[in-house]
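Engineer: This is a predicted model, with the sequence first.
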Amino acid sequence: MAEYRDRYISDDLVAHGAVKDLQIEGERVALSLRFGFPLAGYRDTLIQALKAHLAPVVKNLDIRIDFDVAPHVVKTGAKPLPGVKNIIAIASGKGGVGKSTTAVNLALALQKEGATVGILDADIYGPSQPIMLGKAGAHPESKDQKSIEPVLSHGVQSMSIGYLVDPDQAMVWRGPMVSQALQQLLNDTRWRDLDYLIVDLPPGTGDVQLTLSQKVPLTAAIIVTTPQDIALADAIKGVAMFKKVDVPVLGVIENMAMHICSNCGHQEPVFGQGGGEKLAAQYGVEMLGALPLDIRIRQQADGGAPSVAAEPEGDIAGIYRDIARRIGAKLSFEAKNYAAMGPSISIVSE
């Protein structure tokens, strides 16, 4: 076991602390593993890899895998949000890079991997999550006239200003009003036992980003960009902003990395190549993954069933789910907030 290296963790399983129990009865060996991130879609692959790795010395191997997502430490002075273990901001330096589509698919991917997930649409001026979640026109309930219930879609809890106002109404608000609205959406929603709350930020580094960084118990951030030079120039500002306010940046996701022709399947890097990797290397963060420029991603999101919900076992969903596991794994290495520990969620292989 000490020699086995998994793709999602930096140490071997023993050093990582994943081995929780090992029992040997004659030729039968029972191994119990526990990870700090959800991995439902990877469980069977990992079990088969471990059995193959140990086959020369163990013939009868029974492997049990579960996971426990822990709350992680946030910056000093920020109080934990009731019902939420970890808050992850999805940000971009500029608009048009597919940040909201990435955010909703990552939320769905984490849910498919076994976690309890919510998504907060923090783009007050241009909320898009109600449409992408297939809940345009939905109105959240309030059981006590003080708080609001999240809207459930595809197994994910969500909240957006788009649920509370006329979709044709323009939000003509100044910065302080937008920041106050964001805090109310976040704090007045009765989130139910979330492992992760994904926050879909508006583009840029303005009032909403600063409010979230300074007044919200933000666990980490992820930057979405495209390979295009102008998008990378703005993404650099996003990375720098989060570092300046002491919010860990888990990594960079490169969207629209490769155009795939829907007729012939030809692939072409229409926005350039390698930009996300250069950005990640420059700032010492991880390149979490790259998404193609594929018409299905747009069509499925516009239709209210993003790729991970529409085709959970498809190739595009597979990329999102791989990135989601990487995010969960990287976050699990951060310092834990033991004071906020709650009940665990498990995936068991019998």
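Structural biologist: Nice, thanks for sending it over. Numbering: from 1, shown residues only.
Engineer: hey, let's count contacts and neighbours off CA atoms from now on
Structural biologist: Will do.
Engineer: List the contacts of the most centrally placed residue in the chain.
Structural biologist: For the chain, residue 106 is the residue whose C-alpha lies nearest the centre (CA atoms, centre = their mean; 4.5 Å). Contacts here follow CA atoms under 8 Å, 6 or more residues apart in numbering; on that basis residue 106 touches 320-321, 323-324.
Engineer: what's downstream of the host helix or strand of residue 130, the next helix or strand?
Structural biologist: Taking DSSP states H and E as the definition, residue 130 sits inside helix 129-132. Downstream of helix 129-132, the first helix or strand assigned by DSSP H and E is strand 151-153.
Engineer: Buried residues, that following strand. List them.
Structural biologist: 151, 153 (16 or more other CA atoms under 10 Å).
Engineer: Tell me the helices and strands packed up against that strand.
Structural biologist: strand 156-160 (3 or more CA pairs under 8 Å, 6 or more residues apart in numbering; DSSP states H and E).
Engineer: hold the first one in mind and look at this next one:
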Amino acid sequence: MTELDRYSQLVFAIAGPQATGLKVDAGAVSMMLDVSEMTTDERVQIEAKLRNACEQAGAQSVRIMLTAERVAPRIIAVASGKGGVGKSTLSTNLAVAMKLAGRSVGLVDADIYGPSQPRLMGAENSRPEAEGKKLIPVMGAGEVPFLSMGQLAKPGQAIAWRGPMAGNALSQLVDAHWGKVRDIIVDMPPGTGDIQLSMIQKHKPMGAVIISTPQDLALMDATRAIGFFDTAKVPIIGLVENMAGYVCPHCGEMSNPFGTGGAEAAAVELGIPFLGRIPLDIDIRLASDAGTPPALGNGPIARAYADIARHVIDWIDSPKAPTA
């Protein structure tokens, strides 16, 4: 075994493919270390391990050049044309379900004026730290890192900002230290105003998931949201129907207070995929208020979120999805 081979095995055992360009010359060892997918603590630890291991193996000097060829995370917007249809709950559980499916995923609460993700993610008392001028996401339920304006404002404080200020705040949440996160679910505010325009213009989502309840008025607003993303040339991943039927816990009878099948019919009419439906179930409300997303469970509700997540993942990985 040559000296280069010996050091190669040693370096690979510590840093894997992140260490490249290894050279050994008269006791001087040099290499490049890609730190773009590492946190600061990980970088410091791996760099120290590499240096110590090489010195113990006989290196007279060790030079480690740090590189950061970071790949920007892909943004998936979850949107609706109106409030009160369950968009934030879907965003939370979609992110958790994608994480459970093995994706490297994060969550941004872009609903600047009504942030709810800290409660939904079970981290109401958490506050993000900063490194340099960038925020470090907080770990939430299901080991999903997330950021929300609700973490930066005082509890119960009304956020009365004009569009440009809100847009700048959103940029701070998106342009954070996401580390190994590859997909970011963005919980959009309802409507098609300044925040949505800022998001699309500056952070160009890879695609959008639209959520609606079954009744006609909600579908009209969802159709407007679809038109908004179409105009901005953001692909529609599909439509989700929320509050789709209620099973009485006492008699087991199914009722449909908001109608049924409207979103699926609208998806067919609009020529977009139908991703699935979520029932109107008190367990979703109880789990959400407790900061334990129902996607973490094993019942039919968790399976419904898992099915939607699988559709989204398949779309992201498909040839028809944008590559940049």
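Structural biologist: Arrived safely, thanks for sending. A quick note: this is a predicted structure, and the numbers were derived from the prediction, not measured.
Engineer: Of the contacts of residue 106 of structure 1, which are reproduced in structure 2?
Structural biologist: Among those, the contacts conserved in structure 2 (both residues aligned by TM-score structural alignment, their matches' CA atoms under 8 Å) are 320-321, 323-324.
Engineer: Tell me which residue of structure 2 lines up with the residue nearest to the centre of structure 1.
Structural biologist: Correspondence of residue 106 of structure 1 to structure 2, assessed by TM-score structural alignment: residue 94.
Engineer: what does residue 138 of structure 1 give?
Structural biologist: Aligned by TM-score structural alignment, residue 138 of structure 1 pairs with residue 126 of structure 2.
Engineer: neighbour-wise, which of the kept ones among the contacts of residue 106 of structure 1 leads?
Structural biologist: Counting neighbours by other CA atoms under 10 Å, residue 321 leads those with 28 neighbours.
Engineer: Pull out the buried positions in the strand or helix carrying it.
Structural biologist: Residue 321 of structure 1 belongs to helix 315-332 when assigned by DSSP H and E. Neighbour-count burial for helix 315-332 of structure 1, with 16+ other CA under 10 Å as criterion, is recorded at 316-332.
Engineer: What is the corresponding segment of structure 2 for that helix?
Structural biologist: Aligned using TM-score structural alignment, helix 315-332 of structure 1 spans residues 300-317 in structure 2.
Engineer: Go ahead and name everything in contact with that stretch.
Structural biologist: The contact list for stretch 300-317 of structure 2, computed with CA under 8 Å, 6+ apart, reads 93-95, 97-98, 101, 237, 240, 275-279, 284, 294-296, 321.
Engineer: For the match of residue 138 of structure 1, the count of nearby residues, please.
Structural biologist: Residue 126 of structure 2: 16 surrounding residues under other CA under 10 Å.
Engineer: Quick check, it in contact with residue 137.
Structural biologist: No: contact criterion CA atoms under 8 Å: residue 126 of structure 2 and residue 137 do not qualify, at 10.0 Å.
Engineer: And what about the match of residue 106 of structure 1, helix, strand or coil?
Structural biologist: Secondary structure state of residue 94 of structure 2, per DSSP: H, G, I helix; E, B strand; the rest coil, is helix.
Engineer: Tell me which other helices or strands the helix or strand where residue 184 of structure 1 lies touches.
Structural biologist: Secondary structure from DSSP H and E places residue 184 of structure 1 in helix 175-188. Applying 3+ CA pairs under 8 Å, 6+ apart, one finds that helix 175-188 of structure 1 contacts helix 207-215.
Engineer: Return the distance of the helix it packs on from the chain's centre.
Structural biologist: 19 Å (CA atoms, centre = their mean, to the nearest Å).
Engineer: What residues of that helix count as buried?
Structural biologist: By 16+ other CA under 10 Å, the buried positions in helix 207-215 of structure 1 come out as 207-209, 211-214.
Engineer: That one vs structure 2, mean deviation?
Structural biologist: Compared with structure 2 after the fit, helix 207-215 of structure 1 shows a mean deviation of 1.2 Å (mean CA distance after the TM-score superposition for structure 1).
Engineer: Which position in structure 2 pairs with residue 200 of structure 1?
Structural biologist: So residue 200 of structure 1 corresponds to residue 187, using TM-score structural alignment.
Engineer: hang on, isn't residue 266 of structure 1 packed against residue 258?
Structural biologist: No: using CA under 8 Å, residue 266 of structure 1 is not in contact with residue 258, being 9.8 Å away.
Engineer: Tell me which of those two has more neighbours.
Structural biologist: Taking neighbours as other CA under 10 Å, residue 266 of structure 1 and residue 258 compare with residue 258 leading, 22 against 10.
Engineer: Quick check: the aligned residue for that one in structure 2?
Structural biologist: Per TM-score structural alignment, residue 258 of structure 1 is aligned with residue 245.
Engineer: what sits against its match?
Structural biologist: 254-260, 279-280.
Engineer: Weed out the non-buried ones from the residues you listed.
Structural biologist: 258, 260, 279-280.
Engineer: Contacts for stretch 285-296 of structure 2, please.
Structural biologist: With contact meaning CA under 8 Å, 6+ apart, stretch 285-296 of structure 2 is reached by 89, 92-94, 96-97, 119-123, 141-142, 283-284, 301-303, 305-306.
Engineer: picking up where we left off before, so which of the contacts of stretch 300-317 of structure 2 are in strands?
Structural biologist: Counted as lying in strands by DSSP state E, out of the contacts of stretch 300-317 of structure 2, are 237, 240, 275-277.
Engineer: So what's the residue count around the aligned partner of residue 233 of structure 2 in structure 1?
Structural biologist: Mapped onto structure 1 by TM-score structural alignment, residue 233 of structure 2 lines up with residue 246. Residue 246 of structure 1 is flanked by 16 other residues according to other CA under 10 Å.
Engineer: And for the one 3 residues further on?
Structural biologist: When neighbours are counted by other CA under 10 Å, residue 249 of structure 1 registers 24.
Engineer: which residue sits closest to it, ignoring its sequence neighbours?
Structural biologist: Once flanking residues are discounted, residue 249 of structure 1 sits nearest to residue 221: 4.8 Å by CA to CA, 6 or more residues apart in numbering.
Engineer: cool, residue 202 of structure 1 as well?
Structural biologist: residue 123 (4.6 Å).
Engineer: Kindly provide the distance from the one you found to residue 209 of structure 1.
Structural biologist: 10 Å (CA to CA, to the nearest Å).
Engineer: shared neighbours of the two, anything?
Structural biologist: Here residue 123 of structure 1 and residue 209 share the contacting residues 201-202, scored by CA under 8 Å, 6+ apart.
Engineer: Okay, helices next: where are they in structure 2?
Structural biologist: 3-15, 40-56, 87-100, 117-120, 163-174, 194-203, 216-231, 262-270, 282-289, 300-316 (DSSP state H).
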